[in-house]
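> Okay, structure incoming, though there's no sequence with it:
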């Protein structure tokens, strides 16, 4: 609805501009011979085809709507993850088999990520958000009434496939709306959506499954996501500038009867199918050839694999060790949330530290190199192995369970610091291509997470909490230098990157 009104308003603005500009009248323009590049449409000053020119209120509204979309769909992704026992009893399968429903949701997200970013860079963000979310609602409704285990697995996979676009391209929307300087203050708040949704849903799900019925975890998630979708349908506009320029070029062609007006993406004359094919290859290209994506991708894979392993691992860490209920064990996710919020609340301290570093280098704050975004990750990285070793080595029945809850606070802090910093660096480095860059990472981390969700129970049963946490802590320790290496050498890496160097030269 909002994008349709936006399209109509843009036509009105284009018509007004044509009427007041001093170039030859439309009748002359349509007969005037031009070169291919003479009438390439571009944003002009305060042109509304660049979302960064919109009013702060308008951009803030879009910011809030996309945040809610991401939060609600993150919630739906894990809302049934803590119902293994009642759901497995209902379908007469093992708890490990029941965890496959969460795993296939993640696989759906991973596969959909191959299409999500490129599709949004071809047809625009708005239709991708709205159509995919509607499909997600339909499949989630079907999941809640699944008559058997096979149907539930299939429907949860399709739900994950439908949620993938929103969970993959939101970083691109942020790049559409804000300048690099503005993103430094907005991104930490924005990033709370994809972090907190999957973390808080298991808390509610654990208690809902105990007190009401396991299907209610899906129904409540469905109701929440439906309300957010209706808000987005009414108020969410298109933000991707190349698509808005296509709108503008289309209006100019119609108003002047001059078919020479083209958007930059139309200059080569490629059809929609060819542009889609070109864009679909980007996520694979990014993860196979972009060193920044490879390094930060593996780091993000690790922290999300660990985080999602807690969906089943908490039963062993807290329920089996201390004999507490599933709902109370799920409170560890509240501790993770506390750690995330601590990291977000101390954002001004990171900003102050960046200013100090820049003053030492005699540079202005508005010309901050993307690498300084990684200071946050560099500070938070050591807390990841510390929290995992702490959680594992204090997991004994004669040690107060409060120790484990405190350890997960530090894990939440490290999770947030690494995630926010890495994504901000990728968005700043790739800007227009950030949708595909982030989609490539989304694909990889959800594939690995899906595998570990299923393997978690056998792994904890086979080698115990202490060894599992030691292995994960050791891997985390090995990756601690990654942010520091990129802070030191990231500018050289970006200079050798086809996509990052193109953004830097723009």
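Cool, got the structure. Just so it is clear, the structure is predicted and the values come from calculations on it, not from any experiment. Residues are numbered from 1 along each chain as shown.
> can we go C-alpha only for contacts and neighbour counts from here?
Fine.
> biggest helix in the protein by residues?
Criterion DSSP state H: the longest helix present in the chain is helix 434-479.
> Report all helices and strands that that helix contacts.
With contacts taken as 3 or more Cα pairs under 8 Å, 6 or more residues apart in numbering; DSSP states H and E, helix 434-479 sits against helix 95-98, helix 100-123, helix 149-177, helix 282-289, helix 291-314, helix 383-393, helix 402-430.
> Now do the helix or strand just after that helix and helix 402-430, the angle between them.
Using DSSP states H and E, the helix or strand that follows helix 434-479 towards the C-terminus is helix 481-495. Helix 481-495 runs at 10 degrees relative to helix 402-430, counting by axes from the mean of the first three to the mean of the last three Cα atoms, to 10 degrees.
> ok, second structure coming up, stack it against the first:
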């Protein structure tokens, strides 16, 4: 609860907030086992929904043959259109969670995801499949968008990095490990079974979510408390100290809906950091969507099942990056606390972490491109992919936690802004992948991407030095 809200509760008997700093109903004071059970369940959701983005990627050639299409751009788009759904879903998921709470958003989205997955499995033509793939991404974006908000609701700043690293496994690992299983499902069954299995898993998680997802959003919990006390006391003047009483619910909903876009376009720290993350994320999806061709018939001649195994290095790199950078960001905060100083968001952007992430993402793209171009043994480009994903997680973890710490009250909207930008780039950049490789080759094509990363890599360093000043100058009503 903010200092202003605490002051209101202390001076106005009708203002309802938490019952002191140790109120057990406050998610910040929940037992660790309850907090981590919530994080793990949300993480399971965020692993499942990104699986849909790439799990069937090894089966794209079969899908194109079944639907009698030879359009290479369409072959890439049927994979990346899912990520386009990720771009629009957060614009609804984040504001709804900041009005009606996190839990109901998770549960509604989980059910919708299962329905749209079944629709994809039953697709009879490419248009139907693309439409349902988009809707899958739209519904599946909810746990990715709101998960960070739930973590911010439960964990203090010095423990937030570790929790974020567990939650972040879903959005990053899902697209990476999905094709490993997908390759063999496609080879020994068919591509439709990928979606039937996802629907079954989604149904199980949806059922678990209905009973086990705990509401964490503070204003929603206090609002429930207010309604209960009104009934018990008969006092209609009681009100929620965590909500702005100068606006109506309709006005709050309107403000919440436009908030992610305001954050994205009117706050320079979010705008520039989102661009950096979007480019890195788009390159990841470009890689994922072209692995079938790079490690398949074009360069290495892997079978459909074996092509799925080529995604394993992405998962390895992501796991190492998540664990390391999540721990390092918390370590920087604890260092400042030990000195008796108040942590600041810029602690998340320590120079050595930013440099490490920037160098590994850039170098690995040159490494990957030229080793594929020269048909060096397949282990060489795969190691490069693992290194890229390690650096990618360095960028993602430091930037996301930094922006959440900057705008903690609107964490879900901040991540929504980040997700919108990165998903649009992630949807459309891969469409240029095959044509870029055809014109420039794998070497110069990936070198071009490496130079782009090199240009954007200093962005976090700029905010490490000037972030506090920029936040003070650009203050908007959210």
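Sure thing, it's come through. Predicted model only: the values in this text are computed from it and were never measured.
> How close are the two chains, by TM-score?
With the length set by TM-score structural alignment, normalised by the length of structure 2, the two chains reach a TM-score of 0.91; 465 aligned residues with a Cα RMSD of 2.4 Å.
> thinking again about what came up before, read off where the longest helix of structure 1 ends up in structure 2.
Aligning helix 434-479 of structure 1 against structure 2 (TM-score structural alignment) gives residues 411-456.
> Quick check: buried residues in stretch 473-489 of structure 1?
For stretch 473-489 of structure 1, the neighbour count (16 or more other Cα atoms under 10 Å) marks 473, 476-477, 479-480, 482-484, 486-487 as buried.
> What distance do you get for the aligned residue in structure 1 for residue 272 of structure 2 to residue 159 of structure 1?
Taking TM-score structural alignment for the superposition, residue 272 of structure 2 sits opposite residue 295 in structure 1. Counting by Cα to Cα, to the nearest Å, the separation of residue 295 of structure 1 from residue 159 of structure 1 is 29 Å.
> Between these two, which is the more surrounded one?
Neighbour totals were compared for residue 295 of structure 1 and residue 159, and residue 159 leads with 30 against 17 (other Cα atoms under 10 Å).
> and the aligned partner of that one in structure 2, what is it in contact with?
By TM-score structural alignment, residue 159 of structure 1 lines up with residue 136 in structure 2. Counting by Cα atoms under 8 Å, 6 or more residues apart in numbering, residue 136 of structure 2 touches 52, 82, 85, 112-113, 116-117.
> Report how many residues lie close to residue 19 of structure 1.
For residue 19 of structure 1, using other Cα under 10 Å, the count is 12.
> what about it, helix or strand, and which?
helix 2-20.
> From the contact counts, what lies against that helix?
For helix 2-20 of structure 1, the packing partners by 3+ Cα pairs under 8 Å, 6+ apart come out as helix 215-235, helix 241-256.
> The ones you listed: which one's closest to residue 8 of structure 1?
Smallest distance to residue 8 of structure 1 across the helices and strands packed on helix 2-20 of structure 1 (Cα to Cα): 9.5 Å, for helix 241-256.
> didn't residue 159 of structure 2 look like it was pressed against residue 329?
No - with contact defined as Cα atoms under 8 Å, residue 159 of structure 2 does not reach residue 329; the gap is 9.5 Å.
> For the two, indicate the residue with more neighbours.
Using other Cα under 10 Å as the criterion, residue 159 of structure 2 and residue 329 rank with residue 329 on top: 25 against 19.
> For the equivalent of residue 153 of structure 2 over in structure 1, list the residues it contacts.
By TM-score structural alignment, residue 153 of structure 2 lines up with residue 176 in structure 1. Counting by Cα under 8 Å, 6+ apart, residue 176 of structure 1 makes contact with 50-52, 239-241, 432.
> Map those onto structure 2 and name those still in contact.
Using both residues aligned by TM-score structural alignment, their matches' Cα atoms under 8 Å, structure 2 keeps these contacts from the contacts of residue 176 of structure 1: 51-52, 239-241.
> and for stretch 141-149 of structure 1, what span of structure 2 is it aligned with?
Using TM-score structural alignment, the partner range for stretch 141-149 of structure 1 is residues 118-126.
> for stretch 389-396 of structure 1, same thing?
Aligned using TM-score structural alignment, stretch 389-396 of structure 1 spans residues 366-373 in structure 2.
> check the fit of that stretch onto structure 1 and give the mean distance.
The superposed stretch 366-373 of structure 2 is, by mean Cα distance after the TM-score superposition for structure 1, a mean 1.5 Å from where its aligned residues fall in structure 1.
> Give me the distance between the helix holding residue 19 of structure 1 and the centre of its chain.
Distance of helix 2-20 of structure 1 from the chain centroid (Cα atoms, centre = their mean, to the nearest Å) equals 31 Å.
> How about residues contacting that helix?
Outside of helix 2-20 of structure 1, the residues within contact range by Cα under 8 Å, 6+ apart are 26, 48, 126, 233-238, 247-248, 251-252, 255.
> what do you get for stretch 355-372 of structure 2?
Identification of contacts with stretch 355-372 of structure 2 by Cα under 8 Å, 6+ apart yields 294, 299, 377-378, 380-382, 384-385, 387-395, 442-447, 449-451, 453-454, 457-458.
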